[in-house]
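Let's see this in three dimensions:
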Amino acid sequence: MVDITETALIVLTHGDWGEKLVTGAETIVGKMRNVRSFPFFPEMDFSDYLANVNQAVEDCGQKCIILTDLFGSSTSNVAGILSRNHQCLAFSGLNLLLLINAYELRKERNEQIVIDQLLTTAAKDLRCINREIELAEVKRNKE
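Down below sits the predicted model:
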């Protein structure tokens, strides 16, 4: 049974890594409810893919958050089309942290809070590990 107070999450990726990402997230947050993943493969017809994802969005019967892997690609184009025709927020740049944060925000009703928090998460998550290590060593040496 779907909890209608929870916004559905739709994951759109090239290949099946989105399904694997959901499985990985479940090792951290437990079983994820109301999350669907749609892989897009080169041999697939764009119109068919759009129709399948559109049906899933309509089946949600409520707002949804669509997470895609690559801005400007087929998956984000589908998200863009659906976000104009349905009550969906669409984001590209999918990664594990973004998926988990979107899942945790699914009960938030203020769309601007969701947008701001997910964009902030994405901006903070990209880091140069080498630089982080160097900064930590400099800090440790100063102490």
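
can we go C-alpha only for contacts and neighbour counts from here?
OK.

Next, L9: secondary structure please.
L9 falls in the strand class when you classify it by DSSP: H, G, I helix; E, B strand; the rest coil.

Please give me every residue in contact with it.
34-36, 64-67, 102-103, 106 (CA atoms under 8 Å, 6 or more residues apart in numbering).

To compare with the earlier structure, here is another sequence to fold:
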Amino acid sequence: MNSKPWIIIITHGTFGEELKRSAELIIGELEDVYCFSLLAGMESKALIEHIGSQLTDAPRDSIFLTDLYGGTPSNIGAYFAKKDGYSVICGVNLPMLIEAQTRRSLGEWEGIEDKIIEFGAEGIRNITKIIKERKGSAC
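The predicted model follows:
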């Protein structure tokens, strides 16, 4: 069994796959990052079965990143959290994925959930407000 934690992304549509591609443009190839997409007309049960079949070698300290709290992808993540003890964080964004990969590559996985959430939230900024506050000063 692989001992390196996996990052498992579940999203509506192909958002997760595109998120992974975007992260790879910035930090290079992401290994052991798996994306699962809930597509139009897809039954959640079918997606659960598909994900479950892929998790047979996943380390238990792997983490699920999902898009929308209360949405089907997050509910599927919650299913695996309850069933197998995985951690699940919703609201995935590019800074969160990059932080998870960076921490994992440095071997800093302990307490990763809070670090991912903090980093993701720090990436949310009102640029218009920042520009107005800096008006007249050098950037």
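
Redo the contacts of L9 of the first structure as JSON lines? Include distance to L50 of the first structure.
Output for the contacts of L9 of the first structure, formatted as JSON lines (distance: CA to CA, whole Å):
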{"residue": "N34", "distance to L50 of the first structure": "19"}
{"residue": "V35", "distance to L50 of the first structure": "17"}
{"residue": "R36", "distance to L50 of the first structure": "14"}
{"residue": "C64", "distance to L50 of the first structure": "15"}
{"residue": "I65", "distance to L50 of the first structure": "16"}
{"residue": "I66", "distance to L50 of the first structure": "13"}
{"residue": "L67", "distance to L50 of the first structure": "14"}
{"residue": "A102", "distance to L50 of the first structure": "22"}
{"residue": "Y103", "distance to L50 of the first structure": "23"}
{"residue": "R106", "distance to L50 of the first structure": "23"}
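
I'd like to know how far E18 of the second structure sits from I27 of the second structure.
14 Å (CA to CA, to the nearest Å).

do S3 of the second structure as well
Distance, S3 of the second structure to I27 of the second structure, by CA to CA: 22 Å.

Quick check: PyMOL command selecting the buried ones in the contacts of L9 of the first structure.
Buried subset of these, written as a PyMOL selection, criterion 16 or more other CA atoms under 10 Å:
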select buried, resi 34+35+36+64+65+66+67+102+103+106
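
Which of the contacts of L9 of the first structure sits closest to I133 of the first structure?
Set against I133 of the first structure, the nearest of the contacts of L9 of the first structure by CA to CA is A102 (28.3 Å).

Please say which position in the second structure the closest one maps to.
In the second structure, A102 of the first structure lines up with A100, judged by TM-score structural alignment.

Quick check: which element contains the aligned partner of L118 of the first structure in the second structure?
L118 of the first structure maps onto I116 in the second structure when the alignment is built from TM-score structural alignment. Remark: I116 of the second structure resides in helix 112-122, with elements defined by DSSP states H and E.

go on, E137 of the first structure?
Assessed by DSSP H and E, E137 of the first structure sits inside helix 129-142.

Show me what that helix is packed up against.
Helix 129-142 of the first structure is packed against no helix or strand, with contacts defined by 3 or more CA pairs under 8 Å, 6 or more residues apart in numbering; DSSP states H and E.

List the contacts of the closest residue to K107 of the first structure other than its chain neighbours.
Leaving aside its chain neighbours, K107 of the first structure sits nearest to E6 (4.9 Å; criterion: CA to CA, 6 or more residues apart in numbering). Counting by CA under 8 Å, 6+ apart, E6 of the first structure makes contact with 34, 106-107.

Let's have these in a markdown table, adding secondary structure.
Below are the contacts of E6 of the first structure laid out as a markdown table (three-state DSSP):
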| residue | secondary structure |
| --- | --- |
| N34 | coil |
| R106 | coil |
| K107 | coil |
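
Understood, closing this out.
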